[in-house]
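Undergrad: One predicted model, sequence on top.
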Amino acid sequence: MRRQAFVMQLKKGYEEEYKKRHDSIWPELKALLKENGVSDYSIFLDRDSGRLFAFQKSEGESGSQDLGSSPIIQKWWAYMADIMDTNEDNSPVSLPLEEVFHMD
């Protein structure tokens, strides 16, 4: 099982909307993630900076950020693009983090 962490940026004033959208995550998106080995996926918010910290476990070498060719993911990215910092393809600007410590 591979652990991955990354940070993204939420636009100011959209904290509640971001939570609302994730509280009602689409069943087809959740199924796609699980089908591709993504599990134990959490996102944390630093309300002062709008920085989002995401953590997930995945089978194999890929994770949620590697599913960009999926129409479901592309639709989700477009849905979220108005409240997050995004790239030209609507994917969230996402910076991978290096794991420097893990206590099992």
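TA: Alright, I've got the coordinates. Numbers count the residues shown, from 1 in each chain.
Undergrad: Going by C-alpha atoms from here, please, whenever you check contacts or count neighbours.
TA: Will do.
Undergrad: Can you classify the residue nearest the centre of the chain by secondary structure?
TA: Centrality entry for the chain: nearest residue to the mean C-alpha point is residue 54, 6.1 Å, by CA atoms, centre = their mean. Recorded secondary structure, residue 54: strand (DSSP: H, G, I helix; E, B strand; the rest coil).
Undergrad: wait, it sits on residue 6?
TA: Yes: using CA atoms under 8 Å, residue 54 makes contact with residue 6 at a distance of 5.3 Å.
Undergrad: Any idea how many residues pack against residue 13?
TA: By other CA atoms under 10 Å, 11 other residues sit near residue 13.
Undergrad: this is the comparison structure:
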Amino acid sequence: MAMVIAVKPERLDEYKRLHGAPWPEMNAALKAAQIANYSIYLREPENLLFGYWEYGGTDFAADMALLGETPVCKRWLALTDSCQQPLDTAEPGDWWSYLPEIFHLD
């Protein structure tokens, strides 16, 4: 799974700092939600964040709903979301914009 969002230029250093030392509890919550091999890449000077992960569960919506209700996730997103802004082309209500896979090599 892949997604993209913009990072606010004035908050870029804070975003990098947060992800340079992620909370172990947040990492554990992601793993409990069946998320693995999760990486976020930064494209400068456009300040675009590209996130990639692999989902190993069977009900993505349910796992994401449970993850979103965890206290650690709420605290983490309160910090990181304030550094981000959806793309101008994002669908109404979307934060990160999900990217459809158009090629895959095993």
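TA: All right, it came through fine. This is a predicted model, so every value here is computed, not measured.
Undergrad: that older thread, show me what contacts whatever residue of structure 2 lines up with the residue nearest to the centre of structure 1?
TA: Residue 54 of structure 1 maps onto residue 51 in structure 2 when the alignment is built from TM-score structural alignment. Contacts for residue 51 of structure 2 (CA atoms under 8 Å, 6 or more residues apart in numbering) come out as 2-4, 38-41.
Undergrad: Now the residue nearest to the centre of structure 1. Nearest residue, chain neighbours left out?
TA: residue 43 (4.2 Å; CA to CA, 6 or more residues apart in numbering).
Undergrad: Against residue 5 of structure 2, how distant is the aligned residue in structure 2 for that neighbour?
TA: In structure 2, the residue paired with residue 43 of structure 1 is residue 40, using TM-score structural alignment. To residue 5 of structure 2, residue 40 of structure 2 is 11 Å away according to CA to CA, to the nearest Å.
Undergrad: State the three-state secondary structure for the closest residue to residue 72 of structure 2 other than its chain neighbours.
TA: Leaving aside its chain neighbours, residue 72 of structure 2 sits nearest to residue 26 (6.0 Å; criterion: CA to CA, 6+ apart). At residue 26 of structure 2 the chain is in helix, as set by three-state DSSP.
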